[in-house]
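Student: please find the sequence and the predicted model below.
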Amino acid sequence: MKKHSARVAPLSACNSPVLTLTKVEGEDRPRENVVGTTDPQAAAGAAGADSGSSKRKLHCCIRVTTVQVRKALWGVVMVICVCSSWAGSTQLAKLTFKQFDAPFTLTWFATSWNCLFFPLYYIGHMCKSPERQTPRQRFRECCRFFGDDGLTPKVFFTKMAPFGLLWILTNYLYLQALRKINTTDVSALFCCNKAFVFLLSWIVLRDRFMGVRIVAAILAIAGIVMMTYADGFHSHSVIGITLVVASASMSALYKVLFKMVLGSAKFGEAALFLSIVGSANFVFISFVPVILYFTHVEYTSSLADIPWAFLCGVAGLQFAFNVLVNFGIAMTYPKLISLGIVLSVPVNAMVDLYTCEINFNTVRLIAVFIICLGFLMLLLPEDWDQCIIQLSTKLRKRDEPAEGSVEAGATTGLNWRGRARTSMSTFAH
């Protein structure tokens, strides 16, 4: 989801106001007292004021650097947590299907856990916010995200229902793909959703054209083709790859439509949105697992045979992953959160290699590398080329004064020698 001012406000509040106050109090006032004075004591006072202002500047710089370091450390923690939750849910879902082959039931069960988003957000609101609101007041305030009238039946069926359907399709197709191919291929191919997001945003939302992202999208498509070729175009492999690519496409469509229809959301609004998706899934979709059970499509002999520990583990890890992805931006940089997703690919690869469920041939390794490279290229900022140009310009400017000083020194030395020779000759005559 799109970043909004509430997420970046803490960082800006720590940076510019602190620096501005330091300059006003530490630099400007002492200079007013120094102007027009020639007294040595006044000069000494001015020097003390300048040293005090420099100390304040240093303290401010240390404070800003501490904030950045703290955010970077939180980023490392977030990367580990995002990678662990996503890779753990994928591996645990693969194990679940060996005992309970019911991908839609698992999707319905895990999506129902989204109901916990808004209650957990409200607990955090009560702990941190100085203005404590009742649950009803907070609910009504967050409902303004859907319009002036709030969450009406029309808004629910026109704006909420399509996103709930896309959410279920994304997770269901992902779990279906796990039944056909290994977790490494699934996690690598799902990383293509970022390339699909860029293509849809460029076509539908008219976002800025970037050549590097077009190259990344081409790499993602090339990786999909090579991944299909790695297993020799077997039926189960082609079906599994098609399912996970469809899942990535549904995920990209979900994100682009959210930006186009609803725009950006604050933390409370996002928590309410996800809770409504989970509640609607529990209320309106519960009949589908029942039908699948009685038609023996997803059947188990008794409730005792259902691996409830695995089901709760998958649902809990997916819930933790969604919490980290949607709300982790409050503590660290969003690029680091995205980095945790791509790092789940080598983690799944190590697990698959340990369990002997994958054959790492050259084509598969190249395909995984190309897809991950395309994902990392999509993390580049929009002005990455300008940043490189500015950096090269600064490096050139640093080298030029050194060369100029050398040349000036050489010229000065020559002039000094010339003058010395002239004076010596004049003295001799």
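Tutor: That came through fine.

Student: CA only for contacts and neighbour counts going forward, please
Tutor: Will do.

Student: pick out the residue nearest the middle of the chain.
Tutor: The centre of the chain sits closest to Pro334, judged by C-alpha atoms, centre = their mean, with a distance of 3.2 Å.

Student: and the gap between that one and Met1?
Tutor: 10 Å (C-alpha to C-alpha, to the nearest Å).

Student: re the thing from before, can you name the residues that contact the closest residue to the residue nearest to the centre of the chain other than its chain neighbours?
Tutor: Using C-alpha to C-alpha, 6 or more residues apart in numbering and skipping the chain neighbours, the partner closest in space to Pro334 is Gly328 (7.8 Å). By C-alpha atoms under 8 Å, 6 or more residues apart in numbering, Gly328 lies in contact with Met78, Pro334, Ile337.

Student: mind listing the helices for the stretch 51-200 of the chain?
Tutor: Taking DSSP state H, counting those that start in this stretch, the helices of the stretch 51-200 of the chain run over residues 103-112, 117-128, 135-143, 153-155, 161-178, 183-190, 193-203.

Student: take a look at this one as well, against the first:
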Amino acid sequence: MKKHSARVAPLSACNSPVLTLTRVEGNSCIRSNCENGKVGTRLPCGTSAVRSTSNSWILGGDELEDHSPASPAPTEAHLQAAVEANGPCHQCFVKYSVTQIKKCSWGIAIILCVCSSWSGSTQLAKSTLSRFDAPFTLTWFSTNWNFFFFPIYYVGYVLKSNEKQSPKQKYQECCRFFGDNGLTLKAFLTKAAPFGVLWILTNYLYLHAIKKISTTDVSALFCCNKAFVFLLSWIILRDKFMGVRIVAAIFAIAGIVMMTYADGFHSHSVIGIALVVGSASMSALYKVLFKLILGGASFGEAALFLSVLGIFNVLFITCIPIILYFTKVEYWGSFEKIPWCSLCGFSFLQLTFNILVNFGIAITYPTLISCGIVLSVPVNAVVDHYTSEIVFNSVRVIAIVIIGLGFFLLLLPEDWDVWIIKLLTRLKVRKKEESSEANGTVVQFRCYRTRPSFTH
């Protein structure tokens, strides 16, 4: 039996983390307080407190009575006393708050790294293909770098984990992902090979589209893969129907049509847009089939799976670039004319992006990683504005905005409407409390002014 509680699907062929860690239930202390009708409050000094329905403050299991009519927050002296008391509930809340702050801090850093690596690899691919017109060879070369996934994971495991396992032991443990017999030839051909083909198609179509249209259009259109994932998951995996995601899918389709219209339906741009849409479709199919066939994987299993894809690429795909070279479909002359620096730079940035997408969710939220991906669109737009002759007419800008809006709508959780209702209800209750407190203060002031004086 496998004992993995945190599972993640390898999503590097796509560029948005949809299949991520299983949802972690909230802390038992927080759940018990919510069940008892107590509302968690974050205090200015960083200490967490719980306010009960009776407007008394509870920190560390000790109740601080508040006799003022407005029930203000506890003073610093009270907070310090509660911290010194060091009750279990208080420790629970402090630990929870610190964890959230760390996750958000790491999230900001990963947003910048994801945005930089994805936009940088796209721009570098555009530059490389202008001197090295071989998109399939470039795809094959960069995919070979997937072999480094498992070694990089093992180095991180050795540095972080207290229990040390040898590389062979860790490999054997992760091989259980492919079945009870491990990574056999049958498992390799049935469970790894199909995803290797989808990986190659996704990246090849993406790189081939970069030759036809601008990097801004390519990166914006590829964001539609999240809408395709929802549609395929709804049809194949029988996922929950959500009206807002249907609206997001409509936005994505409308953005594709408007992007095509922006260049006047010229054959050159239409082919490029069709290639990007095909790449996004292969990306979505990769995700959904992985969920359907393999379910989920731990971080070690995902790293091994991606390394196996690199091995599949070397063993079975290497013949295709050779055939393309001798048939002069992708002919680059001598090996000395190959821009090795650009090739290695693109492969390194793509590997960095894939590592951040797959393993970044261990330290931050998947939604933040997705935000880093969609932010690459304006970055590419700025670069294209100064390096190419792209025309940002109103139709293109509206199409990009619509696709981005649909992307963000797909990031909403399943119970987003419940959260909004709760938030509106809480704001309405708080507004009534503030108005009643203000009326009470006015009444007290008037009573004081009309009180008869007994002084002579």
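Tutor: Looks like it came in fine. These numbers were taken from a predicted model, which means no experiment stands behind them.

Student: Arg7 of structure 1: which of the helices of the stretch 51-200 of structure 1 is closest?
Tutor: helix 117-128 (14.7 Å; C-alpha to C-alpha).

Student: count of neighbours near Val391 of structure 2?
Tutor: Counted with other C-alpha atoms under 10 Å, the neighbours of Val391 of structure 2 add up to 12.

Student: what residue of structure 1 matches up with it?
Tutor: Alignment note: Val391 of structure 2 maps to Asn359 in structure 1; criterion TM-score structural alignment.

Student: what sits closest to its match if chain neighbours are left out?
Tutor: Nearest to Asn359 of structure 1 is Leu353, by C-alpha to C-alpha, 6+ apart, at 7.8 Å.

Student: now Phe157 of structure 1: how far from Phe284 of structure 1?
Tutor: 12 Å.

Student: tally of neighbours for the aligned partner of His125 of structure 1 in structure 2?
Tutor: Aligning on TM-score structural alignment places His125 of structure 1 opposite Tyr157 in structure 2. Using other C-alpha under 10 Å, Tyr157 of structure 2 is surrounded by 17 other residues.

Student: same question for Leu200 of structure 1.
Tutor: Around Leu200 of structure 1 there are 19 other residues, counting by other C-alpha under 10 Å.

Student: contacts only, for it.
Tutor: With C-alpha under 8 Å, 6+ apart, Leu200 of structure 1 has these contacts: Ala252, Leu253, Val256.

Student: would TSV of those residues with neighbour count be doable?
Tutor: Formatted as TSV, the contacts of Leu200 of structure 1 follow (neighbours: other C-alpha atoms under 10 Å):
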residue	neighbour count
Ala252	24
Leu253	20
Val256	22
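
Student: of these, which belong to helices?
Tutor: Residues of the contacts of Leu200 of structure 1 located in helices (DSSP state H): Ala252, Leu253, Val256.

Student: for these, which one is nearest Arg56 of structure 1?
Tutor: Val256 (45.8 Å).

Student: returning to what we had before: on the three-state scheme, the match of Val391 of structure 2 is what?
Tutor: Following DSSP: H, G, I helix; E, B strand; the rest coil, Asn359 of structure 1 is assigned to coil.

Student: what about it, distance to Arg208 of structure 1?
Tutor: Counting by C-alpha to C-alpha - Asn359 of structure 1 and Arg208 of structure 1 are separated by 40 Å.

Student: which non-adjacent residue is nearest the residue mapped onto Leu124 of structure 2 from structure 1?
Tutor: Aligned by TM-score structural alignment, Leu124 of structure 2 pairs with Leu92 of structure 1. Nearest non-adjacent residue to Leu92 of structure 1, counting by C-alpha to C-alpha, 6+ apart: Val314, 6.1 Å away.

Student: packing partners of the helix or strand containing the one you found?
Tutor: Using DSSP states H and E, Val314 of structure 1 falls within helix 308-327. Applying 3 or more C-alpha pairs under 8 Å, 6 or more residues apart in numbering; DSSP states H and E, one finds that helix 308-327 of structure 1 contacts helix 40-99, helix 103-112.

Student: for the closest residue to Thr90 of structure 1 other than its chain neighbours, give me its contacts.
Tutor: By the measure of C-alpha to C-alpha, 6+ apart, the closest residue to Thr90 of structure 1 outside its immediate chain neighbours is Thr183, 6.7 Å from it. Residues near Thr183 of structure 1 by C-alpha under 8 Å, 6+ apart: Thr90, Gln91, Lys94, Asn348, Ala349, Asp352.

Student: swap in 7 Å and give it another go.
Tutor: The neighbourhood of Thr183 of structure 1, defined by C-alpha atoms under 7 Å, 6 or more residues apart in numbering, consists of Thr90, Gln91, Asn348.

Student: count the neighbours of the second one for me.
Tutor: Per other C-alpha under 10 Å, the neighbour tally for Gln91 of structure 1 reads 19.

Student: can you get me a residue count around the closest residue to Asp50 of structure 1 other than its chain neighbours?
Tutor: Leaving aside its sequence neighbours, Asp50 of structure 1 sits nearest to Glu27 (C-alpha to C-alpha, 6+ apart; 7.0 Å). Here the count is done by other C-alpha under 10 Å, and Glu27 of structure 1 has 19 residues near it.
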